[in-house]
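Novice: the sequence and its predicted three-dimensional model are supplied below.
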Amino acid sequence: MRTQVGIVGAGPAGLLLSHLLARRGIESVVLEARSREYVEKRVRAGVLEHPTVELLREVGLGERLDREGMAHEGVSLRFDGEEHRIDFADLTGRGIVVYGQQEVVKDLIAARLADGGDVRFEVSGVRIEDVTSDPVIHFDGGELRCDVVVGADGFHGVSRACVPHTAHDRQYPFAWLGILAKAAPTQDELVYAHHERGFALYSMRSPEITRLYLQVPVDTDADDWSDARIWDELHERLGTEINEGPLLEKGVTGMRSFVTEPMRHGKLFLAGDAAHIVPPTGAKGMNLAIADVRVLADALTTHLQDGDDTGIDGYSDTCLRRVWRAEHFSWWMTSMLHTDPAADAFDRRLQLSQLRQTVSSRAAATTLAENYVGLPHGSV
């Protein structure tokens, strides 16, 4: 087989890139190791920045998002027994939408297949070769020759190993124990709680499903936490009304920051989690992936249709400016809200001082709000 763009990975980055390219008359093939059922049910991020929502609407993917997504105009920070709302609408004139990553993926798969797009699931044995000359993606049962290859196959995929790179890595001394519960949300917006026993987050996925997190040690086994223990700890740390319900999912997620530089080698381009990871505190992961492929779609269009390499030559630097802004914001949120097991009383008083400044200063609150709702694409 031959195509113009071979895409490894059918997550939001790979699927959206394929969709954007198709609208410009550029052929692509998407290869995914997992089954369609798996990728459509894989629960991940749920916060869509304002620029992400605008882009999805612009390219014809807003119908179910607008019908089922939950628009939020702020978040709350809770500490010292009090809750403080950061009003995004007032501070920035914009907001966010809570709409699960798996829902974005469902919409993209449906759109690609309806347009005759070539998306192949359960493709095994993928390896990428000759990325500096005539790229080819080998897989069990065949090969795909391409003008360019895009690695959108996540942190554990095969693509990043094909790019000579410098890795910037920071692992945090705590993790998140997350649950998905069949319980109607009692809050209209997300609540971030700083507590002496550890951080907690109240969020939601739909009017019937609640998503909640607890800070736990990195070596935590989710099976050691009974449902009753989880609910008791959430009540303690959040200090607010919570509906309890049967758990649909329970798991532990490590916290890390990771950046690959550069995001390109020859005719291979990395996008999304294949190139960078952020701690989930700032809700940036999926949004960064979408920002990557928006830049990449423009760059590949001018390269393949006009022979202009300006965009692809600048791809890595352009994306990394936004990546490092998101890394800083995510680190700042994480450091301000979590209880570091190695921190002393001095450190904890610094955290409380930062929290008080953030909720009492309009300038500080605006900085949080601007970063949270998403800086305009192309502005960083």
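Specialist: Great, that's in hand. Numbers count the residues shown, from 1 in each chain.
Novice: only C-alpha atoms for contact and neighbour calcs from this point on.
Specialist: Will do.
Novice: just checking, what packs against the helix or strand hosting Thr3?
Specialist: Using DSSP states H and E, Thr3 sits in strand 2-8. Packing partners of strand 2-8 (3 or more CA pairs under 8 Å, 6 or more residues apart in numbering; DSSP states H and E): helix 12-22, strand 28-31, strand 142-151.
Novice: deepest of these, which one?
Specialist: helix 12-22 (a mean of 26; mean count of other CA atoms under 10 Å).
Novice: quick one on the thing from earlier: orientation of the strand holding Thr3 relative to helix 12-22 in degrees?
Specialist: Counting by axes from the mean of the first three to the mean of the last three CA atoms, to 10 degrees, strand 2-8 points 160 degrees away from the direction of helix 12-22.
Novice: so for strand 2-8, what gets flagged as buried?
Specialist: For strand 2-8, the neighbour count (16 or more other CA atoms under 10 Å) marks Thr3, Gln4, Val5, Gly6, Ile7, Val8 as buried.
Novice: what's the closest non-adjacent residue to the first one?
Specialist: Right, Thr3. The shortest distance from Thr3 to any residue other than its chain neighbours is 5.1 Å, reached at Cys146 (CA to CA, 6 or more residues apart in numbering).
Novice: how near is Gln101 to Thr253?
Specialist: According to CA to CA, to the nearest Å, Gln101 and Thr253 sit 16 Å apart.
Novice: tell me which of those two has more neighbours.
Specialist: The residue with more neighbours, out of Gln101 and Thr253, is Gln101; 24 against 18, by other CA atoms under 10 Å.
Novice: take a look at this one as well, against the first:
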Amino acid sequence: MRKSLLAMAALMGVATLPAHAWRVNIDKDTFADIGFSTIVRGISEGKRSESPDEKSRINFYVPQFNITASGQVNKLVYFNMNLEGRAANDSPVVRDSFIGLKFADEFRVQAGLMRAPFSRVALTSAYVQLFPYTPRYRDIGMLVVEPTNVGTVVNPRDAGVVVWGNVADGMVKYYLGVTDGDTIGSSTDNSLATTIRLQFTPTMLGYKPEKGYTLSDTYLGRQNVLSVGFGYRVVGRSGTGVRDTKMWTVDMLYEQKFGNLVPNLQVGYINQKDTRGRANEKASQLYAQGQLLFDQMMGFGKPALAIRLEQNQNKNIHGAGANENDPKVTRLGVWGHYYIKGQDAKVSLGLDSVSLNSEAKNRSCAPTTFTSPRNCRNFTDITLQLQTRF
């Protein structure tokens, strides 16, 4: 069962399928795997503003749950659907829904709604991240540089067509996408986004390629990985005086097992130019993160320690004052993970410390701030998170 699911992961482009998804078989070439995943979070949030009414608070919530179906009609045609809900008051939405044609491992075509193949972050599910994605850390007094939808924080998906494949048994992986861009869902959209991503793995040195469409922050010692990726994306825009938004990124993941220890290191840089279509308005993100996993059972799970340093910066923001040209936000995260059954059952406890420079604080507290509520002071959050996948 597990071998068949891992084979399906390679076919479908899923980073890591749960080990016990429910498989529905029609015949030997036609089947679907049904999965359920959820995250439960408790968070102690530090004070966000200098208001005398502002207080630290503790919240419990379900940031997301997912019901997935992925499989194949025959050896040529495959499909994927992902229904996601985020909170009790939100209606579930379709995050992924696409149909794929696998002509060869080197040449596949996917059409529908899927992750934009730009950066490593955009191609990584929340269930296989070392640090839970929390939009509040990326939109404090700043424009967002990740996910790829410019000026939004919620969805790195895009609708369109992506051609991708693995060349030389995965030594080189490529993506070519033509999609709707950041105006997804708009009936007046008359522009497109063009995306290219190349990823290289030195398989001649014994490293295993990441052959799926999506990626993972860690493979928990199951395979040694060294991948270097480069992405470039142009989001077409229309209107007088409006420029196309251009983005590029470079990233790297290294993970290798040494006895009972599995060190992991990932670095990345993302750059935007003419953000929001405005000339010379720029945004960038630089991050470095790593994990050290002890690959032996201690009690009923395997412990790991992860650290991330991230810096987001904007330049030449339209309408900014003399002291507000370069808002910058720095985040330091320290997380402990306890893998009860890999990513299928995990407990995490983490601390996130967020620092804003004076320009970011000024802009966040201004009446025209990009964010709500107004986050205009340094703060620290402590989070306990439970995760399960089936």
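Specialist: Good, I have the coordinates. Note that this is a predicted model, so its numbers are computed, not measured.
Novice: and the TM-score between them?
Specialist: TM-score for the superposed chains, counting by TM-score structural alignment, normalised by the length of structure 1: 0.24, backed by 149 aligned residues with a CA RMSD of 6.7 Å.
Novice: need the helices and strands packed on strand 2-8 of structure 1 in JSON lines (columns: distance to Ala167 of structure 1).
Specialist: Shown next, in JSON lines, are the helices and strands packed on strand 2-8 of structure 1 (distance: least, CA to CA, whole Å):
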{"stretch": "helix 12-22", "distance to Ala167 of structure 1": "21"}
{"stretch": "strand 28-31", "distance to Ala167 of structure 1": "25"}
{"stretch": "strand 142-151", "distance to Ala167 of structure 1": "16"}
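Novice: to Met204 of structure 1, which of the ones you listed lies closest?
Specialist: The closest of those to Met204 of structure 1 is helix 12-22. By CA to CA, the value is 20.0 Å.
Novice: for that closest one, packing partners?
Specialist: Looks like helix 12-22 of structure 1 contacts strand 2-8, strand 28-31, helix 101-114, helix 285-306 (3+ CA pairs under 8 Å, 6+ apart).
Novice: which one, of those, ends up nearest to Val359 of structure 1?
Specialist: Here helix 285-306 is closest among the helices and strands packed on helix 12-22 of structure 1 (CA to CA), at 24.7 Å.
Novice: now do the following helix or strand past the closest one against helix 285-306, angle only.
Specialist: Per DSSP H and E, the first helix or strand lying C-terminal to helix 285-306 of structure 1 is helix 310-337. In terms of direction (the same axes, to 10 degrees), helix 310-337 of structure 1 departs from helix 285-306 by 170 degrees.
Novice: which of the residues in helix 310-337 of structure 1 are buried?
Specialist: Within helix 310-337 of structure 1, the residues scored as buried using 16+ other CA under 10 Å are 311-312, 315-316, 318-320, 322-323, 326-327, 329-331, 333-334, 336-337.
Novice: give the buried residues for whatever helix or strand comes next after it.
Specialist: Using DSSP H and E, the helix or strand that directly follows helix 310-337 of structure 1 along the chain is helix 345-360. Buried residues in helix 345-360 of structure 1, counting neighbours by 16+ other CA under 10 Å, are found at Arg348, Gln351, Leu352, Leu355, Arg356, Thr358, Val359.
Novice: wait, which of those is closest to Thr166 of structure 1?
Specialist: Closest to Thr166 of structure 1 out of the buried residues of helix 345-360 of structure 1 is Gln351 (31.5 Å), distances taken as CA to CA.
Novice: for the residue lying closest to the closest one once chain neighbours are set aside, what are its contacts?
Specialist: For Gln351 of structure 1, ignoring the flanking residues on the chain, the nearest one in space by CA to CA, 6+ apart is Met336 at 5.4 Å. By CA atoms under 8 Å, 6 or more residues apart in numbering, the contact set of Met336 of structure 1 is Gln351, Leu352, Gln354, Leu355.
Novice: let me know which of the helices and strands packed on strand 2-8 of structure 1 is the nearest to Met70 of structure 1.
Specialist: Met70 of structure 1 sits nearest to helix 12-22 of all the helices and strands packed on strand 2-8 of structure 1, at 19.1 Å, using CA to CA.
Novice: got the angle for the closest one vs helix 101-114?
Specialist: Between the axes of helix 12-22 of structure 1 and helix 101-114, defined by the same axes, to 10 degrees, the angle is 30 degrees.
Novice: now do helix 12-22 of structure 1 against strand 142-151, angle only.
Specialist: With the same axes, to 10 degrees defining the directions, helix 12-22 of structure 1 sits at 100 degrees from strand 142-151.
Novice: circling back: pipe the contacts of Met336 of structure 1 into a markdown table and attach distance to Ile230 of structure 1 per row.
Specialist: Formatted as a markdown table, these follow (distance: CA to CA, whole Å):
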| residue | distance to Ile230 of structure 1 |
| --- | --- |
| Gln351 | 25 |
| Leu352 | 25 |
| Gln354 | 28 |
| Leu355 | 26 |
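Novice: and those, which is closest to Asp87 of structure 1?
Specialist: Nearest to Asp87 of structure 1 among the contacts of Met336 of structure 1 is Leu355, at 15.3 Å by CA to CA.
Novice: how near is the nearest residue to the closest one once chain neighbours are set aside to Ala193 of structure 1?
Specialist: Closest residue to Leu355 of structure 1 in three dimensions, ignoring its sequence neighbours and counting by CA to CA, 6+ apart: Met336, at 7.0 Å. To Ala193 of structure 1, Met336 of structure 1 is 10 Å away according to CA to CA.
Novice: would you turn the helices and strands packed on helix 12-22 of structure 1 into TSV with distance to Leu238 of structure 1?
Specialist: Shown next, in TSV, are those (distance: least, CA to CA, whole Å):
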stretch	distance to Leu238 of structure 1
strand 2-8	40
strand 28-31	42
helix 101-114	25
helix 285-306	24
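Novice: state the distance from Ala228 of structure 1 to Glu54 of structure 1.
Specialist: Taken as CA to CA, the span from Ala228 of structure 1 to Glu54 of structure 1 is 41 Å.
Novice: for His84 of structure 1, grab the count of nearby residues.
Specialist: With neighbours defined by other CA under 10 Å, the count for His84 of structure 1 comes to 17.
Novice: confirm that it sits in a strand.
Specialist: Yes - counting by DSSP: H, G, I helix; E, B strand; the rest coil, His84 of structure 1 is part of a strand.
Novice: check contacts around it.
Specialist: Taking CA under 8 Å, 6+ apart as the criterion, His84 of structure 1 is in contact with Ser76, Leu77, Arg78, Val359.
Novice: neighbour-wise, which one of the residues you listed leads?
Specialist: Per-residue neighbour counts (other CA under 10 Å) across the contacts of His84 of structure 1 peak at Arg78, which has 25 neighbours.
Novice: could you say which helix or strand holds that one?
Specialist: Counting by DSSP H and E, Arg78 of structure 1 is found in strand 74-79.
Novice: elements contacting that strand?
Specialist: Packing partners of strand 74-79 of structure 1 (3+ CA pairs under 8 Å, 6+ apart): strand 82-87, helix 88-92, strand 191-193, helix 345-360.
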